[in-house]
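Participant: Structure, please.
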Amino acid sequence: MMGKKLKWGMVGGGQGAFIGAVHRMAARLDDRYELLAGALSSRPEKSAASAAEAGIASERSYLHWQEMAECEGALRRAGQGGIDVVSIVTPNHLHAPVASAFLAQGIHVICDKPLAISLAQAEMLQAQAARSGLVCVLTHTYTGYPMVRHARELVRQGAIGELRLLQVEYAQDWWAGGPAITGEGAWREDPAMAGPAGTLGDVGVHAYQLAAYVSGVEPSHLAAELSTFGHGRVLDDHVQVMLRYANGARGTLWASQVATGCENALTLRIYGTHAQLRFEQENPNELWLTPQGGAAQRLTRGRVQGQDALHATRIPAGHPEGYIEAFAQLYRDAADRIQAGGRGSTPEGLLPDFRDGVMGHRFIQAVLDSSHADSAWVSLA
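Facilitator: Presented below is the predicted three-dimensional model:
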């Protein structure tokens, strides 16, 4: 659904912030948003310079996100062009309070994960979002890939049979050595800003959400071990989890940011009674389907006919699409839903929302509880 561009604002994501630039590129790809307001940094000079660079007028560049929420809400109520939607790309501890402030002003929210820094905080925010009736999106980027959506559709069509085994891993090496993080990313090593989870909250929740998104089910119990290899590091940098499912299926989740030699190796393998599915994020334009007793089939973006994949496909087969396009798909789906009064053309469940955020925090809390109890089995109920 096309219409006027959405009036858009951003909190966080100023100069030097990787993810802020990604959000802006993604939003621009389908030309559905106009960036009009921002509180891009808590430092006045940097905030003003970042806003000017992003094309935001000086009178709509705010130093404090509280002021931005109040002013933009007032402009909306007065019919004077206040923003329709805000993107939140701050350190973790600000996600929930910023989202809550903008929801209170009737403004739709697109938020980075994790949703909050505790399960209780995430549940309170999700309840507020549900009461508001506003569109609330959580940017689990990898759900925007056409072949991830096709895998999800195949599972729901019964292509793999009943779930039997699941393996998901997310391996990086950027935290494998060297001194403590400095500069823009230093908050990642501060529990007051990052929350109680390091790698677990950064990429572990991505792996967990992807597994649940494609398989359609969450585990009932888990047993976990958190490790910290970095010298002097407070938060975890390596996660190992065993998973049990209600139907008797078993799974494993491994997330690490000290896996030497790994770049962004997010891999999902789902084994059913009839077939196996395998997706590798570093080769996102393909999906492998292997029937029991049959030959492996390489399915490629632009060639499969599933409606969920076609909905997220922009260009012909053989022209690679990647991370920015996947991110842009979330923005396009959000725009469709906002402009359609909360409905839109995206099927229910395809666009991750604050319910995914609560699910992620249930996982984080269960992993913390299990690891603290010497890897005892704990319930996710």
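Participant: only C-alpha atoms for contact and neighbour calcs from this point on.
Facilitator: OK.
Participant: and the longest helix for the chain?
Facilitator: Secondary structure assigned by DSSP state H gives helix 354-372 as the longest helix of the chain.
Participant: Need the three-state assignment for the residue nearest to H23 when sequence neighbours are not counted.
Facilitator: Leaving aside its sequence neighbours, H23 sits nearest to F327 (CA to CA, 6 or more residues apart in numbering; 7.5 Å). Classification of F327 by DSSP: H, G, I helix; E, B strand; the rest coil places it in helix.
Participant: Ok, the one 10 residues further on next?
Facilitator: The three-state label for R337, taken from three-state DSSP, comes out as helix.
Participant: can you count the residues close to it?
Facilitator: A count of neighbours around R337, defined by other CA atoms under 10 Å, yields 20.
Participant: For R32, see how far away it is.
Facilitator: Going from R337 to R32 by CA to CA, to the nearest Å gives 12 Å.
Participant: residue contacts, A186?
Facilitator: Contacts for A186 (CA atoms under 8 Å, 6 or more residues apart in numbering) come out as A180.
Participant: Would you mind measuring from it to A249?
Facilitator: Taking CA to CA, one finds A186 at 39 Å from A249.
Participant: residue ranges of the helices in the stretch 101-250 of the chain, please?
Facilitator: 119-132, 146-156, 191-194, 199, 205-215 (DSSP state H, counting those that start in this stretch).
Participant: can you give me the angle the second one makes with helix 205-215?
Facilitator: Calculated by axes from the mean of the first three to the mean of the last three CA atoms, to 10 degrees, helix 146-156 forms an angle of 50 degrees with helix 205-215.
Participant: which other residues reach helix 146-156?
Facilitator: For helix 146-156, the external contacting residues (CA under 8 Å, 6+ apart) are 142-143, 160-161, 213-216, 277, 279, 284-287, 300-301, 304, 306, 308-313, 326, 350.
Participant: Another for comparison:
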Amino acid sequence: MKLRLGMIGGGQGAFIGAIHRIAARIDDEYELVCGAFSSDGEKAKASGLLLGLAASRVYTSYKELIEKEKQLPKDERVQVISIVTPNHLHFEPAKLALENGFNVILDKPMTFSLAEAKELQKVVEQSGKRFCLTHTYTGYPMVKEARQIIKQGKLGKIRKVYVEYPQGWLSFFLEGEDNKQASWRTDPTKSGIAGAMGDIGTHAFNLAEYVSGLHVTKLCADINTVVEGRKLDDDGAALLKFDSGASGVLVATQIAAGSENNIKIIIYGEKGGLEWQQDNANTLLLKWPDKPAEILRTGGSYLSSYATHNTRTPGGHPEGYLEAFANLYRNFALCVKADLDSKQPEKEWLDYPGIDDGLRGMAFVENVIASGKSDLKWTDFKI
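Facilitator: Predicted structure coming up:
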């Protein structure tokens, strides 16, 4: 049985909408049945028809989609709604969908502000529906393996966390060239109070907390707007303090000319360390003080159930960004199907980012920007 999927946003010319649709199709867990792909009515209809949808289920607004889908018989209406709009259009569609009984998959960062994130958390809890936030990098098998290694205590007490996300695509003033992706991401009315820190800094923050299993309690940030004329930050770094006493460093920049998307994490414990980077996503490096380093590879029989559950191909066949994205969609689908069958989901299925990750991500945005503006050396991480 495929889950019936609807999409809000992601019409013609949209980058992330196509990624979501590919991710949803990889494991055949979903069928796209409806959508409100654009606020432009003609563009919305054209997008839906190109995707092969019935004209009657291509809507011109998210409100129309939710209202009309709710009126359909239970065995026909959409079951999961994927929201792939710019940040300022996350909260209202997600809230309305949840309140009307639909499960929600939402692109990150979760909302426009921390206040909206707190309200959405309440809505999720009250709705009883499932909610997934697409922090893609947690879907990689070797990222999941790294989390399990730390959780099992193999590195001992964690002492140091380094995470970096370098991009170079905003090294120039692209928002001045009618570049759609650059325009909304650098517009405070659409992106929120953060640019790079909201767009990719939240990914780095989420990866640091997910793999380490720790929570940030204090930070000290340096936030920069490098490209002349830009309205939001395009570069920054933060020193971190975690609840275990560990310290860390987070770097997120979109003006690293020549860099692509090689997000990277290094964690050191008292017994050893580990290293993972997206440029070599099938490899997890373990480093020890008293023996040679170990190289763990996706597909290995020695990996945890969390890594193997999220692996599709034999060892040596690379799995990348699309497959990691698809792992979030599949795990979410398996949990929704378990709910429909009144069964308890497997523990591996439940390993996808949710509302708490979204709330902490928005708290990171507000705290890191506030710290960057403050003269204080350290500021408490407040939610």
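Participant: Next up, the contacts around the residue nearest the centre of the first structure.
Facilitator: Centroid-nearest residue in the first structure: H140, 2.0 Å away (criterion: CA atoms, centre = their mean). For H140 of the first structure, the contacting residues are 112-113, 206, 209, 352, by CA under 8 Å, 6+ apart.
Participant: make it 7 Å
Facilitator: 113, 206, 352 (CA atoms under 7 Å, 6 or more residues apart in numbering).
Participant: And S215 of the first structure, by the same measure?
Facilitator: For S215 of the first structure, the contact set (CA under 7 Å, 6+ apart) comprises 152, 155.
Participant: Give the aligned equivalent of it in the second structure.
Facilitator: Mapped onto the second structure by TM-score structural alignment, S215 of the first structure lines up with S212.
Participant: And for G55 of the first structure?
Facilitator: Under TM-score structural alignment, G55 of the first structure pairs with G52 in the second structure.
Participant: Need the three-state assignment for that match.
Facilitator: coil.
Participant: ok, and for the longest helix of the first structure, which residues are buried?
Facilitator: Buried positions in helix 354-372 of the first structure, judged by neighbour count with 16 or more other CA atoms under 10 Å: 354-371.
Participant: Mean distance of that helix to its aligned residues in the second structure, please.
Facilitator: Mean deviation of helix 354-372 of the first structure relative to the second structure after superposition (mean CA distance after the TM-score superposition for the first structure): 0.9 Å.
Participant: Look up how far G302 of the first structure lies from the residue mapped onto G101 of the second structure from the first structure.
Facilitator: Matched by TM-score structural alignment, G101 of the second structure corresponds to G106 in the first structure. Separation of G106 of the first structure from G302 of the first structure (CA to CA) stands at 38 Å.
Participant: higher neighbour count, these two?
Facilitator: G302 (23 against 19).
Participant: Give me the spatial nearest neighbour of the more buried one, chain neighbours excluded.
Facilitator: Residue nearest to G302 of the first structure in three dimensions, not counting chain neighbours: A317, with 4.3 Å by CA to CA, 6+ apart.
Participant: so who does the aligned partner of that neighbour in the second structure touch?
Facilitator: Under the alignment (TM-score structural alignment), A317 of the first structure pairs with G315 in the second structure. Residues counted as contacts of G315 of the second structure (CA under 7 Å, 6+ apart) are 298-300.
Participant: Let me know the secondary structure of I88 of the first structure.
Facilitator: Applying three-state DSSP: I88 of the first structure is strand.
Participant: quick one: it from I107 of the first structure, how far?
Facilitator: Counting by CA to CA, the gap from I88 of the first structure to I107 of the first structure is 12 Å.
Participant: Compare these two (neighbour count), which wins?
Facilitator: With neighbours defined as other CA under 10 Å, I88 of the first structure and I107 compare such that I88 has more, 28 against 25.
Participant: Can you tell me what Q292 of the first structure aligns to in the second structure?
Facilitator: By TM-score structural alignment, Q292 of the first structure lines up with P289 in the second structure.
Participant: which secondary structure elements does the helix or strand where T308 of the second structure lies contact?
Facilitator: Per DSSP states H and E, T308 of the second structure falls inside helix 305-309. The contact analysis (3 or more CA pairs under 7 Å, 6 or more residues apart in numbering; DSSP states H and E) places helix 305-309 of the second structure against helix 141-151.
Participant: any idea how far the helix it packs on is from the chain center?
Facilitator: For helix 141-151 of the second structure, the separation from the chain centroid amounts to 17 Å (computed by CA atoms, centre = their mean, to the nearest Å).
Participant: same deal with stretch 274-288 of the first structure?
Facilitator: Relative to its parent chain, stretch 274-288 of the first structure has a centroid offset of 19 Å by CA atoms, centre = their mean.
Participant: So what would you say the end-to-end distance of it is?
Facilitator: 14 Å.
Participant: I would like the residues contacting that stretch, please.
Facilitator: Identification of contacts with stretch 274-288 of the first structure by CA under 7 Å, 6+ apart yields 145, 147, 159-161, 264-271, 289-292, 296-301, 320-322.
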